[in-house]
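Asks: let me see the structure of the following:
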Amino acid sequence: MDFAPSLPTRLLVVDDDPQIRTMLAGYLSTFGMQADGVEGGAQMRRAMAAGDYDLVILDLSLPGESGLDLCRELRAQTDVAVIMLTARAELADRVVGLEVGADDYVTKPFEMRELVARIHTVLRRSRGDARRAAAAPGGHELRFGDWRLNTMLRQLVDGDDVVVPLSNAEFRLLLTFIEHPNRVLDRELLINQARGRGLDVFDRSIDLLVSRLRQKLRDDPRDPALIRTVRGEGYVFTTTPER
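Replies: Next up is the predicted model:
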C-alpha cells in the first residue's frame, strides 16, 4: 500500500541578520523542518502570500517595521503560530508580545535545542487547538449573545457579520470560557488552557488576556456582561452558548 509522504514543517524566519537566518535554516533542516529566511516586513508579506507556513520565527528588533508591528499584522490576518526572538528579557516586553499575539518568546542568545523544543511545543499546541475546535460541542459554530465563534475558521463574528480577529491565546481562552459557562475558573486553569503548558507564564498574563478578550467582545470592564471577575478566585463566563 502506498502512503503519501508527510510534508515537512515549514517555518519562516524573519530576521535582519543573514547569519542567523542561514544558521537557523541549516540547523532546523536536521530536524526535518524547512526554514525560509527573510529580512523584514515587505519580504515577510511576499513569503506569506506565496507559501503556507506552520510557524513564523520573528525578531523583535527589526529596522523599519518592528517585530511587534509585524506580529500584530500576522495576528489580524492569519492564525499562524509565532515565536518572537528578542535580546530583551524584561517582563514588559513579554507582556507587549502577549498583547499582540505571540505564542512564545526566546531570548537571545539562545540554545538551538531550546528553540527546537519550543517550536515543537507551540506546533503541538496549535495542532491540538485544531483538534479541540473540531470536537467542540454544537458543531463548528457556537453562538452567545450577539456573537458567533466559528471553531474551524477560528473566527469571532459580531451581530453585523464583522469578523473580529483573535490571537491564538485569545481563541483558546474564549473557547475555554464557552466550554465551561457559569463556572468560576481559576487563573491556573485558564493559564494552562489558554497559554498551554511549557511556557513561562505569570498571573498578569491571564489578566491581560482577559482584558484583551473583553475589548474584542466590547464587554465593559467596569460592568462586564460576559466575563465577570470573581475577586480572589478567577473569572466566570456568564452566558450559556447555543449548541
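
Asks: contacts, neighbours, all on C-alpha from now
Replies: OK.

Asks: which parts of the helix ranked longest in the chain are buried?
Replies: Longest helix in the chain by number of residues (criterion: DSSP state H): helix 112-134. Buried residues in helix 112-134, counted by 16 or more other C-alpha atoms under 10 Å: Leu115, Val116, Arg118, Ile119, Thr121, Val122, Leu123, Arg125, Ser126, Asp129, Ala133.

Asks: out of these, which two sit at the greatest distance?
Replies: By the measure C-alpha to C-alpha, Leu115 and Ala133 form the most distant pair in the buried residues of helix 112-134, at 26.8 Å.

Asks: please provide the structure for the following sequence as well, for comparison with the first:
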Amino acid sequence: MSGDEPARGPVVAIVDDDTELRESIASLLTENGFVPVPVADSTGFFTASAMNSLDLALVDLRLQGESGLTLAIHIRERLALPIVMLTGRGDETDKIIGLETGADDYIMKPFNPRELVARLRAVLRRSGYSGLSIPDRSQSQIRSFGHFRLDQSRRELIGPDGAEIALTNAEYRMLEYFLRNPDRVIPRTDLLRELGSDHSQYMDRTVDVLIMRLRRKIEPVPSKPVHLQTRRGQGYIFMTTI
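Replies: Model prediction:
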C-alpha cells in the first residue's frame, strides 16, 4: 500500500442468505470502519476469498440449502480465518457444535448493532489483527466503579493496574447492566430478563453463578462484596463508590 492510500479497515465476509439482513449488516460495518464483503452462500464465500484478503468470516448458522457449520469447517480447513456465527433462538445445540468446530464466537439474532461491532472487534484483537482502528480509551464510553473501568466501546474491564480482566459475554452484559442501574436494588427477575435475549435457557441458579464469578473478578474479598451486594429477599444492588 502506498503512502497516498487511505488505511483500510478489516475485511469481513458476511455469509447470509437473507438479502435484507446481509445488506443491513454490510451498512453497519461500513459505518464502523470495516470493509464488508456480503455473499449469499459458501460458493460466494470462496469466490470472494479468492478475490479479497479476508480478515474474518461472519456466517449464518442456518444457510438455506446448506449448513453454516459445514462452511465453518471448510473455512477452518482452507483458511486461517476467525469465524463468528450468527444463530437463531432455537440453535443452542448447534451453537455448541459450532464453537467446537472452530467458531471463535457466536451472536444471537436479533442482535444489538453496537454489540455485534464490539464482538467482531474483540475476535479480531484476539486473533492478532493489528490494523484495527478503535477509539482511544480516553474517547471511549467509560463507566467507572472503585478502581475499575468498564470500556463499553471495547467491551473491556480494566483493573486497578491498567490490565484487562477477561469477562465472558454473560458476565460483561450483567456488569454493564448493573453499571447502567447503580445504587438501586435489582430483582433477579430483572437480571434474567436482561440476559434472556441471548440466554433464554438461563435459570435462577445461573444468575447466582454469574454473580459469584463477577465478585471474584471485581471484589477484593468476594465473600464480603463492597460493589455487588446482596439484599436478601429483594435482589442485588451495585455500589459504584467504596
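
Asks: give me the TM-score for these two chains.
Replies: Put the two chains on top of each other and the TM-score (TM-score structural alignment, normalised by the length of the second structure) is 0.51; 135 aligned residues with a C-alpha RMSD of 2.4 Å.

Asks: as a markdown table, the buried residues of helix 112-134 of the first structure with distance to Pro8 of the first structure would be great.
Replies: What follows is those, written out as a markdown table (distance: C-alpha to C-alpha, whole Å):
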| residue | distance to Pro8 of the first structure |
| --- | --- |
| Leu115 | 17 |
| Val116 | 14 |
| Arg118 | 17 |
| Ile119 | 13 |
| Thr121 | 16 |
| Val122 | 16 |
| Leu123 | 13 |
| Arg125 | 17 |
| Ser126 | 16 |
| Asp129 | 20 |
| Ala133 | 23 |
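
Asks: and which of the residues you listed is nearest Cys71 of the first structure?
Replies: Set against Cys71 of the first structure, the nearest of the buried residues of helix 112-134 of the first structure by C-alpha to C-alpha is Val122 (15.5 Å).

Asks: my read is that that closest one contacts Ala102, right?
Replies: No: look at Val122 of the first structure against Ala102 with C-alpha atoms under 8 Å: they stay out of range, at 10.4 Å.

Asks: overlap in contacts of those two?
Replies: Listed as contacting both Val122 of the first structure and Ala102 by C-alpha atoms under 8 Å, 6 or more residues apart in numbering are Ala81.

Asks: quick check: Ser61 of the first structure vs Ser29 of the first structure, distance?
Replies: Relative to Ser29 of the first structure, Ser61 of the first structure is positioned 25 Å away (C-alpha to C-alpha, to the nearest Å).

Asks: more neighbours, the two?
Replies: Neighbour tally, Ser61 of the first structure and Ser29, criterion other C-alpha atoms under 10 Å: the higher count belongs to Ser61, 17 against 14.

Asks: any idea how far the closest residue to the more buried one other than its chain neighbours lies from Gln19 of the first structure?
Replies: Closest residue to Ser61 of the first structure in three dimensions, ignoring its sequence neighbours and counting by C-alpha to C-alpha, 6 or more residues apart in numbering: Gly67, at 6.1 Å. Distance, Gly67 of the first structure to Gln19 of the first structure, using C-alpha to C-alpha: 18 Å.

Asks: show me which of the two is the more surrounded one.
Replies: Taking other C-alpha under 10 Å, Gly67 of the first structure and Gln19 do not tie; Gly67 has more neighbours (24 against 10).

Asks: closest to Asn192 of the first structure among the buried residues of helix 112-134 of the first structure?
Replies: Taking C-alpha to C-alpha as the measure, Asn192 of the first structure lies nearest Arg125 of the buried residues of helix 112-134 of the first structure, at 11.0 Å.

Asks: so the closest one touches Gly196, yeah?
Replies: Yes: Arg125 of the first structure lies in contact with Gly196 (C-alpha under 8 Å); the separation is 6.7 Å.

Asks: residue ranges for the helices of the first structure, please.
Replies: 18-29, 41-50, 67-77, 91-100, 112-134, 168-179, 187-194, 203-216.
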